[in-house]
Every structure is written in C-alpha cells, then in structure tokens.
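Engineer: can you look at this prediction? I've put the sequence above it.
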Amino acid sequence: MDIRHLRHFLALVEEGSFTRAARREFIVQSGFSSSIRALENDLGVDLYVKGTRPPRLTAEGRALIPAAREALRSFHAVHDAVGQAGRRLTGWLTIGVFTHVEHLVPVAGVLSRMTALHPALELRMSQLPTEVMLQRLADGRLDCALLSAPEAAPRELEITHLATEPFVLAGSRGHPLHRSSSIGLADLANQRFVEMPRYWAVRTELDRLFREAGLRRERVCEVDDWGMALDLVAGGAGLAFLPRAVAEQGRDAGVWSVTLDDAVVERPVDFVLPRGEAATPAARRLRTELVAAVS
C-alpha cells in the first residue's frame, strides 16, 4: 500500500470533491482518481458510493478514516526521527583510542561537551592496538577510532588526519650515547632497547626503519605503557623511542632525549570511521568536533 494513496483518500474526505482534492494534492484529476482506485483494489472494498456528488463514503470508507490518519502520523514521525538523527544524538558511541593522545587531541573535552549537549548519548571507550581497532571498525564493533592509520588501510574506512606526534630517542644519563654530539640510525646498531609491542604502529615503523637500514637492535623487554617504558629507560634498562612529551617528563629522573640526524620517527593521529552511510551520526559529529578542536 502506497502512503500517497492514504493521503489522497483523506484529501477527498476533507475536501468532499475530487476536483478540489486533486488540486490540493497538486495532481491531475485523472491521476487522483487512479490513486483512489488503487487504494480500493489494495483493500478489496469500495470506499465511496460511485456516482454520488459529493462523494458519499461507504461504511468501509468511514472506517478507514481514523486508521489512515494514524498511518500518516506514524509515517511523518518516522521521517522526523530520521531527519533529526544527525542533530539529536542517542544510543551508544563505541570509540577505540590508543594511549597517550590527549595532549595532542582533546578527546576528553570534546566528548564531555557532546554528552552534555546530547544526554541520551552513551560512550564506550577502549584503548586498543591499531590492528585490533582496524578489525573492529571493519566488522562494526567500533563506530570510530583514534589511531595511526597505515598506508594500506581498508578502502571502506575514511581517514581524517588530526595531528602528528614526534618521537625522540631517550636514554639514561649513564648511557654512552649521552656524550655523543649527534646520533644517527647507524649509531643504534646492536643497542639494547625497551620496545613497544609488535602490534603498535610506532613499533612497526621502527622495525621498518632498522630493516631498511640493514641494522639490528637488541630487545630488552616489551611494555605496553609509556610510563613504564620511561621508568625502565630512567633505570638504565636500555634506550627507547618515546613520544617527545613523555620523554620530557623524565628529565628530573635523568632521562635525556634527542632526535636522530638521519631519520624521522613520528606517530600520526588519525580519526577513522566507516565510509559513507555505514558511519553513525554520532561518529560523524565527533569527527567534526575534533577537527575543529585541533584547527
């Protein structure tokens, strides 16, 4: 049943004339009459007594009036709900995020404002490795994520760059390299390192740099927390590539940091969500707010 047929029927009821009803609905009279006939065929009844002027409703026609009005109200309610979905955010927003990003992108502040403006919006945040977040974005378990998007990210994902974080080489003051006036990648051959896990984006980038340079480094330990990595470096366990902001926190504990002369190590911070209609209104709104916050 076409909703337009019900609307035309109610126009006929309210106008009491095929001519006036057709004019009100901006349709030629022959088309209007065809619409009423199509509704009668769908219902299997006559809705008005043929040949009467003005049209006189049958018992079935009178019975249809309240139901037709309710159907139209429901139809408009559906359209209103869909039309406002992008403005009135409700339900869950599931977000993936990697660690130590707030100093670059004010995620907490933006999310706090969003929940204040949209009290029916509920947030679920998870700190996850990049590979895991990409998989969960692909299968729908995450609505969006803050991560370092790889060059070969799936095409069904839309990537918006937000910030770039430089990484520095960090070590304790007792390390021999502390006395060097400059440090290049070759100086790090066979050095002992505190490493991040293999599934972290920065670890992937470091492995690539060393592999392409034909160099190896010794892994002392793997940790998945920047604070613990900094403590291990301060204690002399080994060198580490740390976010500059993290390394600076270790100055009082005797940690020095430098950028390499011949290589750039950095971590992009990207906002990733499904492409097109697969993206939720809340995820799209979050992207807009984050872009504005870092601009």
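Structural biologist: Great, that's in hand. Residues are numbered from 1 along each chain as shown.
Engineer: from now on I want contacts and neighbour counts done on CA atoms only, so please keep to that.
Structural biologist: Fine.
Engineer: which neighbouring elements make contact with the longest helix along the chain?
Structural biologist: Assignment by DSSP state H gives helix 59-84 as the longest helix of the chain. Contact here means 3 or more CA pairs under 8 Å, 6 or more residues apart in numbering; DSSP states H and E; on that basis helix 59-84 packs against helix 3-15.
Engineer: and Val291, how many neighbours does it have?
Structural biologist: 16 (other CA atoms under 10 Å).
Engineer: which element is it on?
Structural biologist: Secondary-structure element containing Val291, defined by DSSP states H and E: helix 281-294.
Engineer: and for Met133?
Structural biologist: Going by DSSP H and E, Met133 is in helix 130-139.
Engineer: in that helix, what counts as buried?
Structural biologist: By neighbour count on 16 or more other CA atoms under 10 Å, the buried set for helix 130-139 is Thr130, Glu131, Met133, Leu134, Arg136, Leu137, Ala138.
Engineer: what lies in contact with it?
Structural biologist: Helix 130-139 is contacted by residues 96-98, 142-145, 147-149, 156-157, 199-201, 273-274 when judged by CA atoms under 8 Å, 6 or more residues apart in numbering.
Engineer: try stretch 150-160
Structural biologist: Leu137, Ala138, Ala149, Ala201, Asp270, Phe271, Val272, Leu273, Pro274, Arg275.
Engineer: do stretch 225-238 as well
Structural biologist: 99-100, 170-172, 174-175, 191-196, 220, 223, 239-240, 242, 246-247, 250, 253-255.
Engineer: out of the contacts of stretch 150-160, which sit inside helices?
Structural biologist: Short answer: the contacts of stretch 150-160 in helices (DSSP H) are Leu137, Ala138, Ala201.
Engineer: and those, which is closest to Ala292?
Structural biologist: Of all these, Leu137 has the smallest distance to Ala292: 23.1 Å, by CA to CA.
Engineer: so how far is Val107 from the closest one?
Structural biologist: 18 Å (CA to CA, to the nearest Å).
Engineer: repeat for Leu188
Structural biologist: Relative to Val107, and taking CA to CA, Leu188 is found at 35 Å.
Engineer: ditto for Arg24
Structural biologist: Distance from Arg24 to Val107, by CA to CA: 52 Å.
Engineer: the more surrounded of these two?
Structural biologist: A direct count of neighbours by other CA under 10 Å for Arg24 and Val107 places Val107 higher, at 17 against 13.
Engineer: residues contacting the more buried one?
Structural biologist: Leu290.
Engineer: in addition, the following structure is provided for comparison:
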Amino acid sequence: MDLHQLRHFVALAEHGNFTRAAEATFITQSAFSRSIQALEQNLGCLLVERSTGGRGFTLTAQGRELHRRARDIIVGVSNLRADLLGQAQANTPTLALGCGPLPAARLIPAALATFLDQHPDTRIDLRVETPDTLKEYLDSGEIELLIADLRHIETSKGYVTQALRPRRFQLFCRLRHPLLSSGATSFRALADYPMACSSLPAELRVLLTEQAGRATLPINLECKHTDMLVQMAVGSNLVGIAGEDVVAYLVAKGEVERLNFIDAPQGLLQGGTCFGVVYRADRALSSLARAMAMAIGEADELYVAAGDNAVRRFDLAV
C-alpha cells in the first residue's frame, strides 16, 4: 500500500467526484483512476462501487472503514516526519548571533564563510537588526554575540567588547553617471540626485543636508540590504552611501564608481563607523561563538582603510 494512493483515496472520498479529486491532487484523471484501482488490488477488496455509466460512486463498507482510518495514517506519517526533522535539527549545533546592516554587507559574510569551512555541520541563526534590537536579543539570551557600532551600544561592566577597525563612508554611483562627466565634482551637486544608504548616523545626515544645499533630509531610502541599494544605484542616477570596504569591493568588480569631491567636507573624509563584537560577561561563550569571534577578527584584519585618517580618526557613528 502506497501513501500516495491513500492520499488519493481520501481526496476521492471527500470530493465525491473523480475529476475534482484528480484536480485537487494535481494529477490527470486517468492516473488518478489507476491509483485507486492499484490500491484496491493491493488491499484485495473493492473500495468504491461505480454507478452505471461511471458518473458516480459510493464507498463500500471497506471503503468507509479505510476512509475513517486513512486520514489518521496520513496525519501520523506527517507528524512522524516533522518529529524526526525536529529531532535532527535539535541535534544540530547552532550558533545564534546578530549584526547591524553595515557589517552584514561585507565583514560578516566573509567571517561566516571562514567559520563554515571549519564547522560545516553548524546551523547559523543570523539576525540583522538595529543595535538596540540586537542588544535586547543579547540580553534575553536569544543570541550569543552581536556585531555593531560600539557607540550605539549602551554597555556597562556586564558586557565584553572587542573593537574592530574603524571604517569610513564613501559615496558611489553607476558607471557613466552624470556626476562623473566633468571630472571635478562639487559636493553641492548631490542636491540634483536621489540618495540612498543602508544605515547612516545622525551626524552624517546633518552634514549631507548642509553641504548638499538641501533644506530637507537628503536620504530618499534607507534599507537593511546593501545588495538592494547597489541594484538601485546601478540602474539609475541614484547616489549610494556605504562603508568604504563595500564600495572598494564593488569598484573592483567594475559595478560602480567612487564619487570624489573637490570640496568634500572633513566630516565625510574622516568620519566613519567603528564595529565591535559584544557579548555578555556573565555568560561563557560556546566554542562555536568563540570560533566565530576569531573568524570575525581574521576577516577584519584583511580590511585596509583607504587613508591614514580613516584608521586614526572616526567622528561619526552608525
């Protein structure tokens, strides 16, 4: 007896019609009829009595009994599958961590790639949220560690922090953007184009508003996913704002161009974000969490800032 045949029979009994039952189980009517006949042969009894002309049917006594018990069998098999899958997942090592939108763009994918090469059987529970939300997850025990800007995390002696390298912001645009045509771009020219970012500090928002000559907030869209930001920039005149390492990667791939300004404000040249790993001091990290923290540190070591100022000084937070 085949489980598919049982499902077909239950559909027939509940729809009361071969055509509708075949449609409900997504097979042809001829294949459906053969399935019911095969089930009758396997059980050695008639399950349905077809009326004259083949337009209708009634369930036999054996058919009624099978209908009563078949649904319990199908539900039981489904529950068994779910239980076994849940047991398998329960036995799978899991690492729960969180990060902000900016580290999610380059740093964390690189670190996770290294980590999973070394721990291929580990399931990753990664949450990309704002620093405040991540701290709530950390305090409640839903994640073991988080990676975000340290200046946006209100910590006390109850937390351990591991500072990473500071990163500044850069503006980028599509190839052959109008802003690239003159060669010497004025920062105020940004006022003529839409702008988008994955995450920005309040200080940089004020700076952009003042320097770009706009009376209102110059950011048209803020999203968590850098790939969405890049797709919009590549397909339009939108100017994107992202971390220096993200822009360097996209430039190297030939997808975008950096925007350099003849009158760029010092706050943009020197301001940036300082990522850090944070975890609770009163909870010992698991071996997987320690390995992930090490992988993050190794990935961070590969980051090279574009200039000395970006390494020595950062005034803006994300």
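Structural biologist: Right, received. Where do you want to start? Here the structure is a predicted model, which means the values were calculated and not measured.
Engineer: can you give me the TM-score here?
Structural biologist: The TM-score (TM-score structural alignment, normalised by the length of the first structure) is 0.52; 196 aligned residues with a CA RMSD of 3.6 Å.
Engineer: ok, back up a step: tabulate the ones in helices among the contacts of stretch 150-160 of the first structure (JSON lines), appending distance to Val233 of the first structure.
Structural biologist: Conversion of those to JSON lines gives the following (distance: CA to CA, whole Å):
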{"residue": "Leu137", "distance to Val233 of the first structure": "34"}
{"residue": "Ala138", "distance to Val233 of the first structure": "37"}
{"residue": "Ala201", "distance to Val233 of the first structure": "20"}
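Engineer: show me the strands in the stretch 151-300 of the second structure, by range?
Structural biologist: Assigned by DSSP state E, counting those that start in this stretch, the strands in the stretch 151-300 of the second structure fall at 159-174, 195-197, 221-222, 239-243, 256-258, 272-280.
Engineer: mean per-residue distance, the shortest one versus the first structure.
Structural biologist: Its aligned residues in the first structure lie a mean 3.5 Å from strand 221-222 of the second structure after superposition (mean CA distance after the TM-score superposition for the first structure).
Engineer: repeat that for the fifth one.
Structural biologist: Between strand 256-258 of the second structure and the aligned residues of the first structure, the post-superposition mean distance stands at 2.3 Å (mean CA distance after the TM-score superposition for the first structure).
Engineer: so which elements touch that strand?
Structural biologist: So strand 256-258 of the second structure, by 3+ CA pairs under 8 Å, 6+ apart, packs with strand 159-174, helix 244-252.
Engineer: rerun that using 7 Å as the cut-off
Structural biologist: When contacts are defined as 3 or more CA pairs under 7 Å, 6 or more residues apart in numbering; DSSP states H and E, strand 256-258 of the second structure sits against strand 159-174.
Engineer: distance between the strand it packs on and the chain's centre?
Structural biologist: The chain centroid and the centroid of strand 159-174 of the second structure are separated by 20 Å under CA atoms, centre = their mean, to the nearest Å.
Engineer: repeat for stretch 137-150 of the second structure
Structural biologist: 17 Å.
Engineer: tell me which residues in that stretch are buried?
Structural biologist: Buried-residue list, stretch 137-150 of the second structure, by 16+ other CA under 10 Å: Tyr137, Leu138, Glu142, Ile143, Glu144, Leu145, Leu146, Ile147, Ala148, Asp149, Leu150.
Engineer: try stretch 192-204 of the second structure
Structural biologist: Pro194, Met195, Ala196, Cys197, Ser198, Ser199, Leu200, Leu204.
Engineer: between those, which is nearest Ala38 of the second structure?
Structural biologist: Looking across these and measuring by CA to CA, the closest to Ala38 of the second structure is Ser198, at 58.6 Å.
Engineer: that closest one and Cys223 of the second structure, how far apart?
Structural biologist: On the measure of CA to CA, Ser198 of the second structure and Cys223 of the second structure end up 5 Å apart.
Engineer: same question, Ile153 of the second structure
Structural biologist: 20 Å.
Engineer: likewise for Thr273 of the second structure?
Structural biologist: 17 Å.
Engineer: more neighbours, the two?
Structural biologist: Thr273 (26 against 13).
Engineer: that one pairs with which position in the first structure?
Structural biologist: With TM-score structural alignment as the criterion, the equivalent of Thr273 of the second structure in the first structure is Arg267.
Engineer: just give the nearest non-adjacent residue to the counterpart of Pro194 of the second structure in the first structure, would you?
Structural biologist: Here Pro194 of the second structure is matched to Arg192 in the first structure, going by TM-score structural alignment. Among residues not flanking Arg192 of the first structure along the chain, Glu218 sits closest, at 4.6 Å (CA to CA, 6 or more residues apart in numbering).
Engineer: what's the answer for Ala299 of the second structure, then?
Structural biologist: Nearest one to Ala299 of the second structure, counting by CA to CA, 6+ apart, is Ala111 at 5.5 Å.
Engineer: which SS class is the one you found?
Structural biologist: helix (DSSP: H, G, I helix; E, B strand; the rest coil).
Engineer: what lines up with it in the first structure?
Structural biologist: Ala111 of the second structure maps onto Pro106 in the first structure, by TM-score structural alignment.
Engineer: count the residues that sit near that match.
Structural biologist: Residues near Pro106 of the first structure, counting by other CA under 10 Å: 14.
Engineer: ok, Glu158 of the first structure to Val110 of the first structure distance?
Structural biologist: Relative to Val110 of the first structure, and taking CA to CA, Glu158 of the first structure is found at 20 Å.
Engineer: swap that for Ala279 of the first structure, sorry
Structural biologist: For Ala279 of the first structure, the distance to Val110 of the first structure - CA to CA - is 19 Å.
Engineer: same deal with Asp42 of the first structure?
Structural biologist: 52 Å.
Engineer: same check, this time on Pro243 of the first structure
Structural biologist: Counting by CA to CA, the gap from Pro243 of the first structure to Val110 of the first structure is 23 Å.
Engineer: these two: which has the busier surroundings?
Structural biologist: Between Pro243 of the first structure and Val110, counting by other CA under 10 Å, Pro243 is the more crowded of the two (21 against 16).
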